[in-house]
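Undergrad: Below: sequence and its predicted model.
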Amino acid sequence: MSDDEFEALLRGSGQPDPPEEQPEQRSRREHREGNKSAGALILVIVLVVIAGLAGTGWWAWSQYGERVLAYLGEEEIPDYASDGTMTEVLIVVEQGDIGEDVARKLADQGVTASFESVYQLLLEDTSITFQPGTYRLRAEMSAAAAIEALQDSDNRLLYRITIPEGRSVTQAIETIAENSDIPLANLEAAIDDPSVYGVNPPADNTYLQPLEGYLFPATYEVEPGTSASALIQQMVDEMISRLDNRGVEPDQRHEVLTKAALVQREAKEPEDFFKVAAVIDNRLEDGMPLQFDSTVTYWENTFGTVWTTDAARENADNPYNTYYYTGLPVGPIGLPGDIALDAVLEPAEGSWKYFVTVNLQSGATVFSDTLSEHNAAVALLREWCDDADNAVYCE
């Protein structure tokens, strides 16, 4: 297409300029062609966008891009001249959005003065891309400032949620609700049926929480608007991935997670995790009850204490009670992390059958082979707790 033909297209006609007209005729024609020119401009832009969607955008741009920009340059495009007001505007860039979509959202939500001010810059620099996400921008920004803000990851709105190892699934969803826009009620409903996430633990649903142990404790970056079920699925998938990477077969998952949750709750120092795992195996092999206080406090929901009562230890209604029942509890008592999983799969070598933390501040723990040795270590703990300076740790 020649330059004359291109200019004729923008004017709304495929023919050369007509002969000289009288002033009155020229006035009527110019009015009509003014409207045609605006329509032609929109048509050219749309054609470029459509060409891009069809995979031929680069060809179209190489043929007509400079002339489109030159023509656009003749028009006064509304644009703000500042970095914006104090009014915050959230812009959501969705997967699959192209430059036209982003330019339209910016204009429609009052961030930029016009669609064209942004779109022109995108045509000038085809290397500009946008990552999906929710971004904090401001009202009345210049097109250049808005584009720059959308490319700055610091402006991306994400909820950063950290679930520490050893927390229960109930504690985990409370943390999620407190640190995101996901309502607690939605999270409670989302964890009600574990089979939705491919989890089928043998423990029946009358127990505390059948999804216990199956959410991997970690820091998650959550997009605004994420559903409760989508996040729970992500956390379950992460745990299953960790198990698969360690060679744990599907039919072994529940037992491994049950042991790992015990280790996570009982061990203090990293090296102790592997010793606690050994104690579990040694006691199970000898048919001894595990007698872990953590299985009592889990059912009683009395986290944060190292002491249990005689009545709680004798409670047969607690299916997790390893004082009353021999063997592993019916399921995990918390969310184990990587080190706990490693410890269960590769426990330390040793004949220990007992352990007790003798310094609740430092986490120093004594492992023993015999009951008499263990009782001596328990006496050290009580002596340590009798010191008034340590009372806060012994509640």
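TA: Good, I have the coordinates.

Undergrad: Please count neighbours and contacts with C-alpha atoms only from this point.
TA: Will do.

Undergrad: Next, the buried residues of whatever helix or strand residue 24 lives in.
TA: Element membership for residue 24, per DSSP states H and E: helix 23-53. Burial within helix 23-53, assessed by neighbour count using 16 or more other CA atoms under 10 Å, is assigned to 33, 36-37, 40-41, 44-45, 48-49, 51-52.

Undergrad: tell me what that helix is packed against?
TA: Where contact means 3 or more CA pairs under 8 Å, 6 or more residues apart in numbering; DSSP states H and E, helix 23-53 is packed against helix 3-11, helix 57-73.

Undergrad: between the ones you listed, which gets nearest to residue 169?
TA: helix 57-73 (50.3 Å; CA to CA).

Undergrad: Give me the buried positions along the closest one.
TA: 57, 60-61, 64-65, 68.

Undergrad: As CSV, those with distance to residue 347 would be great.
TA: Output for the buried residues of helix 57-73, formatted as CSV (distance: CA to CA, whole Å):
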residue, distance to residue 347
57, 60
60, 65
61, 64
64, 70
65, 67
68, 70
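
Undergrad: just how off-centre is stretch 290-297 within its chain?
TA: Its chain's average C-alpha position is 33 Å from that of stretch 290-297, according to CA atoms, centre = their mean, to the nearest Å.

Undergrad: And it, what's buried?
TA: 290-297.

Undergrad: adding another structure so you can compare the two:
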Amino acid sequence: MAASRRRRGIGAFLALLALFAGGAGYWAWDRWQGFQRDPLAGLEAGDGYVVERGDSFARVLQKLREAGVREGHDLEWQLLARRLGAAGRLHVGEYALAPGMSARDVLINMRDGRVVRHRFTLVEGWNIRELRAALRATERLRPDSAGLDDAALMAELGHAGVHPEGRFLPETYFYTRGDSDLDLLRRANQALERALDEAWAARAEDLPLRSREEALVLASIVEKETGIAEERPLIAGVFVRRLRLGMRLQTDPTVIYGLGEAFDGNIRRADLQADTPYNTYTRDGLPPTPIAMPGVAALRAATRPAEGDALYFVAVGDGSGRHVFSRTYAEHNAAVREYVRRYRERFPR
């Protein structure tokens, strides 16, 4: 009887031990599943970290902790990384942390190199000084161009002896942290060359332009004269007709460009009379180089201008940015007087 009771006691103990072990195993398994799939607590939009070349997995975990990730033991992160094939395959780069991300999401991003992509927008009508200033202010780009003057910059891009103005296509370019600004400029230059080739290949017949380079110059003037998309072909048409007739272009943006950094925001009669290579009031034909970065629409307008008979244009004066187009000088003078009247109504002294 005593032996029987002892056996029953041992059996009950083993059953209890098995039940406890099973419960602990279930608890550990449930914790493991939750660690993989549950959103990490405390993450906010804008959080992130950078994996640098030579970082160990332990160092990356430390950066995650510094970024606010508290969940999981280091061993759990290591086991999950091995399970996902991420251990030893973490891509260098900048990574975002966002609300709702799980440990699994974080590791898959690093395994697959889903780095943060930043935007740089090259604005239509910028000149080379404005472009280079914007690049200098972009902290996540490596400033490899900073020590190069314009001539050295173009040589570095494979265009030695080419003036840099107008050679980069206005567009939004994506890059990752640590990319070289030279790589971005190279892509913008290649995009411009493709767009210019396409526009020149589709050009209208009998254009008074001898080369694609002259088309680029004209497009840059059109770009600076208007921000209204539908007006670009109209303004290009005015300049093309003037070139055919041997009339001077007489466009203020070229004069302003010729003044360079001396331009203080006001163009004066003396400026229009001061001869520079870019003064289209004192010199015939096109200026020697582009005066800004033209976009695709301006390139197309310069090579396929609108038909018509207008030889003059002036701003409406109502703040819309639109222009009045005139066929004769008398009509143009009347439009100028109307512009002055409207301007004075808007900005009384």
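TA: Received the coordinates, thanks. Predicted model, so just to flag it, every value in this text is computed and none were measured.

Undergrad: So after superposing, what's the score?
TA: For this chain pair, the superposition-based TM-score is 0.70 by TM-score structural alignment, normalised by the length of the second structure; 297 aligned residues with a CA RMSD of 4.1 Å.

Undergrad: circling back to that earlier point, state the pair within the buried residues of helix 23-53 of the first structure that is farthest apart.
TA: Every pair of those checked by CA to CA; the farthest is 33 and 52, at 28.1 Å.

Undergrad: Do a quick rundown of the strands in the stretch 251-395 of the first structure.
TA: 354-359, 364-368 (DSSP state E, counting those that start in this stretch).

Undergrad: So residue 298 of the second structure is in contact with residue 217, correct?
TA: No - look at residue 298 of the second structure against residue 217 with CA atoms under 8 Å: they stay out of range, at 10.4 Å.

Undergrad: Distance to residue 93 of the first structure added to the helices and strands packed on helix 23-53 of the first structure, as CSV?
TA: Output for those, formatted as CSV (distance: least, CA to CA, whole Å):
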stretch, distance to residue 93 of the first structure
helix 3-11, 32
helix 57-73, 21
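
Undergrad: List just the one of these that sits closest to residue 141 of the first structure.
TA: helix 57-73 (20.3 Å).

Undergrad: roughly how far apart are the equivalent of residue 279 of the first structure over in the second structure and residue 263 of the second structure?
TA: Superposed on the second structure with TM-score structural alignment, residue 279 of the first structure falls opposite residue 238. For residue 238 of the second structure, the distance to residue 263 of the second structure equals 26 Å [CA to CA, to the nearest Å].

Undergrad: Kindly report the same for residue 121 of the second structure.
TA: For residue 121 of the second structure, the distance to residue 263 of the second structure - CA to CA - is 25 Å.

Undergrad: ditto for residue 171 of the second structure
TA: Taking CA to CA, one finds residue 171 of the second structure at 27 Å from residue 263 of the second structure.

Undergrad: if you count what's nearby, which of those two comes out ahead?
TA: Regarding residue 171 of the second structure and residue 263, a neighbour count based on other CA atoms under 10 Å identifies residue 171 as having more, with 16 against 13.

Undergrad: surely that one meets residue 121?
TA: Yes - Residue 171 of the second structure is in contact with residue 121 according to CA under 8 Å; the separation is 5.8 Å.

Undergrad: picking up where we left off before, out of the buried residues of stretch 290-297 of the first structure, which is nearest to residue 28 of the first structure?
TA: Nearest to residue 28 of the first structure among those, counting by CA to CA, is residue 297 at 89.2 Å.

Undergrad: What's the separation between the alignment partner in the second structure of that closest one and residue 276 of the second structure?
TA: Per TM-score structural alignment, the equivalent position to residue 297 of the first structure in the second structure is residue 256. For residue 256 of the second structure, the distance to residue 276 of the second structure equals 10 Å [CA to CA].

Undergrad: Could you double-check that residue 124 of the second structure sits in contact with residue 294?
TA: Yes - using CA under 8 Å, residue 124 of the second structure is in contact with residue 294, at 5.9 Å.

Undergrad: Common neighbours of those two, please.
TA: Common neighbours of residue 124 of the second structure and residue 294, using CA atoms under 8 Å, 6 or more residues apart in numbering, are 170, 223.

Undergrad: just the helices in the stretch 151-300 of the first structure please.
TA: 169-178, 184-190, 228-245, 253-266, 270-285, 293-300 (DSSP state H, counting those that start in this stretch).

Undergrad: superposed on the second structure, where does the last one end up, distance-wise?
TA: Its matched residues in the second structure lie on average 1.3 Å from helix 293-300 of the first structure after superposition (mean CA distance after the TM-score superposition for the first structure).

Undergrad: Tell me the gap between that helix and the middle of its chain.
TA: With CA atoms, centre = their mean, you get 30 Å for helix 293-300 of the first structure.

Undergrad: How about residues contacting it?
TA: 208, 262, 265-266, 303, 305-308, 312-313, 318, 320-322, 329, 333.

Undergrad: tally of neighbours for the aligned partner of residue 381 of the first structure in the second structure?
TA: Aligned by TM-score structural alignment, residue 381 of the first structure pairs with residue 339 of the second structure. Look at residue 339 of the second structure: counted by other CA under 10 Å, it has 19 neighbours.

Undergrad: same check, this time on residue 25 of the second structure
TA: 12.

Undergrad: what does residue 93 of the second structure give?
TA: With other CA under 10 Å as criterion, residue 93 of the second structure counts 19.

Undergrad: And for the one 4 residues further on?
TA: With neighbours defined by other CA under 10 Å, the count for residue 97 of the second structure comes to 21.

Undergrad: ok, it touching residue 50?
TA: No - applying CA under 8 Å, one finds residue 97 of the second structure not in contact with residue 50, separated by 10.9 Å.

Undergrad: So between residue 124 and residue 294 of the second structure, which is more surrounded?
TA: Neighbour count, other CA under 10 Å: between residue 124 of the second structure and residue 294, residue 294 has more, with 32 against 22.

Undergrad: ok, now which ones touch the more buried one?
TA: By CA under 8 Å, 6+ apart, the residues touching residue 294 of the second structure are 124-125, 166, 169-170, 216, 219-220, 222-223.

Undergrad: Likewise for residue 265 of the first structure?
TA: By CA under 8 Å, 6+ apart, residue 265 of the first structure lies in contact with 166, 294, 334.

Undergrad: Can you find the partner of it in the second structure?
TA: Per TM-score structural alignment, the equivalent position to residue 265 of the first structure in the second structure is residue 224.

Undergrad: That match and residue 84 of the second structure: what is the separation?
TA: Using CA to CA, we find residue 224 of the second structure at a distance of 54 Å from residue 84 of the second structure.
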